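Asker: missing the sequence, but the structure's below:
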């Protein structure tokens, strides 16, 4: 039971709260994935090249990271519900403005602003899950992620349908979706059960508390590098499937949906096993699958095997990435009871900050094949393996 701004009590069960939180988090993947099929059209419409439009994804991630930096500590000080309403309202406004973009520069600026303000809504979700699930936080993350994965599964297909009208229709859809979620959050989202955070700590002291926590650092680094691999996929997937392997838009949507289905399966598996094995062992399981599949992906692209082999290694690899991500985040957040928003911001800043580098890195090593992508995926996962190995050695000492 919790209070709204007008003093009315709201009782929300997990059966309602989890889909609501997932709908809030889904704002970001919808904003990222829906316009992927429109990238070639956007390049033509704004009379620019494809790399410029591809880098709009990196700009979105950068805006989101900077937004997290500002609102993370604020979410530990001010009501979470208020932050969500501000973030969703801002996302709606900039989605509408994007419809009227006339140049590539306007489009990039508005995407940055759209991402920046949306962070206010999303940053409070992990803290809410941690509050409800406590030591089973990874299970809660997986439930929300599993529901939220419906968004990226259908997003490219919705984007393709919207393109039958215009690219502007994609942002009309995003505006409508964010308004519906805003209304649902206003009516049903409860305030925190307990006051979150120590209000006496200032903005930078909150970051100092999180960043000085030695046992959380390696898991934060692991989460960051897993995210680099994830956003390398998001940045490159259109190019790999539609340009390197010449698949049609409909086939691209099916392949993307199969990958998201693999992610959902991985999250469901995590919800079944994490309460018995714990997040650390699930992290090790995901990492072992990830290293194997990333090595396979690198090999089949080096040998220039057909599309089937890339798909066969990429789908389980993305599933392993999802397992690693939710468990790394859970292990970090469990270290912080009063700075959950700041810890979420640190994870998000590093995650989306390094994710924004995926586009420039891949552009720098561009050779017309999927090999640079495969190598970036492999190197990211291998470094996570080394980080977790260091963690294991420290524990044994």
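Answerer: Sure, I can see it. If you're wondering where the values come from, they're calculated on a predicted model, not measured in any experiment.

Asker: all contacts plus neighbour counts: C-alpha atoms, from now on.
Answerer: Fine.

Asker: and the helix or strand where residue 253 lies, what's buried?
Answerer: Counting by DSSP states H and E, the element that carries residue 253 is helix 249-277. For helix 249-277, a neighbour-count test (16 or more other Cα atoms under 10 Å) marks 249, 252-253, 255-257, 259-271, 274 as buried.

Asker: do me a favour and get the end-to-end distance for stretch 92-103?
Answerer: This stretch, stretch 92-103, spans 20 Å end to end (Cα to Cα, to the nearest Å).

Asker: what's it in contact with?
Answerer: The set of residues external to stretch 92-103 that reach it, using Cα atoms under 8 Å, 6 or more residues apart in numbering, is 46, 107, 110-111, 113-114, 168-169, 171-172, 174-176, 178-179.

Asker: gap between the helix holding residue 253 and the chain center?
Answerer: Per Cα atoms, centre = their mean, to the nearest Å, the displacement of helix 249-277 from the mean C-alpha position of its chain is 14 Å.

Asker: and stretch 122-137, by the same measure?
Answerer: 16 Å.

Asker: got it, and stretch 201-218?
Answerer: For stretch 201-218, the distance to the chain centre is 22 Å (Cα atoms, centre = their mean).

Asker: ok, second structure coming up, stack it against the first:
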């Protein structure tokens, strides 16, 4: 195996060309990048309705079935830190091929899993492969678009994040009813194969020319250390990450608050959840229009201030009980709308100056945001209680931290 004496090689591979930033994304690229972004939400949300049936078939507890989901989250966090450096070293497409091939194989394995332990392990492997799409899609956007256009593209990709919680459980529920839970994983495997073909056929290599990072552990850790010392990247990452962590606090706490405390039926909860997801979509698409007149950073600053106000309004309602369920729904809806402005603009600015390190930077951003989301979800559970206050406290806190991260690390003018 070739070894490197330092963190970079002397020159880039000759097959990697120089690129002029694009101002209009090709439709084929948008479809492929949207599909790559969908790997995580499809693999999570599509099989959620199957958890009780999986537990029953394998004679496992509900907690054991739920751990198949936790294993997927763990695989997402670990896999991103692996695929990022590989994408910087070998180009964007080879790790995509390897990751999606692993995803397809693990999905087929899940479909034929003989017991809950095997299924849990294969879900971990499935996430290790599938997260290549999530990491590298962000890096490809950074490779070919400037920060302003990148924010518009990320806004389009937010459509996937908003539609997945609406469509994937619906599709998964019908597949479960008509064909059983194992067929869901066959469908996911076919989706992975379709993406592999589309990448081979339509997506060119986009890694920019420049020094090639090493793949030795010391070199990879050095790159991650440099990224963590980048105030601008860290500020934008934490700003977007804390805002998204508030959304995960809502996802964790809302079933208890809506169904158990306010008597909303499971069916109507789905409608409320979908309505809030549409708010996220609407915000992200209006963000694209605003970007024609304002910079991504200016929009992000205003969105962060609005997030703080909505989080505090939610907290006041939770403490006072004013307005009942509608009083809670209004600031929650507003919070998710503002996330449509926060997430794409934070991501675009975080990756704007990373160049050939975009793969590693994308991986670090994904891992940090996953940690924040996991922490906020866990905190809602730990606070417990028979009120909306735990959820509201965490959401309000996330809004304040998102604003503070941007204000302290980016607002100081150190880019």
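Answerer: Looks like it arrived, so ask away. Every value quoted in this text rests on a predicted model; they were computed, and no experiment measured them.

Asker: picking up where we left off before, only whichever of the contacts of stretch 92-103 of the first structure are buried, select them in ChimeraX.
Answerer: In ChimeraX, a selection of the buried entries from the contacts of stretch 92-103 of the first structure looks like this (16+ other Cα under 10 Å):
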select :46,107,110,111,113,114,168,169,171,172,174,175,178,179
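
Asker: which position in the second structure aligns with residue 389 of the first structure?
Answerer: Taking TM-score structural alignment, residue 389 of the first structure has residue 407 as its aligned residue in the second structure.

Asker: quick revisit: list just the nearest of the contacts of stretch 92-103 of the first structure to residue 147 of the first structure.
Answerer: Nearest to residue 147 of the first structure among the contacts of stretch 92-103 of the first structure is residue 178, at 16.7 Å by Cα to Cα.

Asker: which ones are touching whatever residue of the second structure lines up with the closest one?
Answerer: Using TM-score structural alignment, the partner of residue 178 of the first structure in the second structure is residue 192. Applying Cα under 8 Å, 6+ apart, one finds that residue 192 of the second structure lies in contact with 100-101, 103-104.

Asker: go on, residue 24 of the second structure?
Answerer: residue 149.

Asker: and the aligned partner of residue 329 of the second structure in the first structure, which of the three is it?
Answerer: Here residue 329 of the second structure is matched to residue 311 in the first structure, going by TM-score structural alignment. Here residue 311 of the first structure is recorded as helix under DSSP: H, G, I helix; E, B strand; the rest coil.

Asker: ok, residue 311 of the first structure - how many residues close by?
Answerer: Per other Cα atoms under 10 Å, the neighbour tally for residue 311 of the first structure reads 17.

Asker: and it, how far is that from residue 266 of the first structure?
Answerer: Distance check for residue 311 of the first structure against residue 266 of the first structure: by Cα to Cα, it reads 16 Å.

Asker: and what of residue 208 of the first structure?
Answerer: 34 Å.

Asker: same thing with residue 24 of the first structure?
Answerer: Applying Cα to Cα to residue 24 of the first structure and residue 266 of the first structure gives a distance of 21 Å.

Asker: could you list the buried residues of the top helix by length along the second structure?
Answerer: In terms of residue count, the longest helix belonging to the second structure (DSSP state H) is helix 147-179. Buried positions in helix 147-179 of the second structure, judged by neighbour count with 16+ other Cα under 10 Å: 147-173, 175-176.

Asker: now do stretch 213-229 of the second structure
Answerer: Buried, per 16+ other Cα under 10 Å, within stretch 213-229 of the second structure: 213-216, 219-220, 223-224, 227-228.

Asker: could you do stretch 178-189 of the first structure as well?
Answerer: Quick answer for stretch 178-189 of the first structure (16+ other Cα under 10 Å): 178-179, 181-182, 185-186, 188-189.

Asker: in which helix or strand does the aligned residue in the first structure for residue 143 of the second structure reside?
Answerer: Using TM-score structural alignment, the equivalent of residue 143 of the second structure in the first structure is residue 131. Secondary structure assignment for residue 131 of the first structure, by DSSP H and E: helix 125-133.

Asker: how far off helix 137-148 does that helix point, in degrees?
Answerer: Here helix 125-133 of the first structure runs at an angle of 120 degrees relative to helix 137-148 (axes from the mean of the first three to the mean of the last three Cα atoms, to 10 degrees).

Asker: that older thread, quick one, the next helix or strand after the longest helix of the second structure and helix 147-179 angle?
Answerer: Using DSSP H and E, the helix or strand that follows helix 147-179 of the second structure in sequence is helix 181-202. Angle, helix 181-202 of the second structure to helix 147-179, by the same axes, to 10 degrees: 140 degrees.
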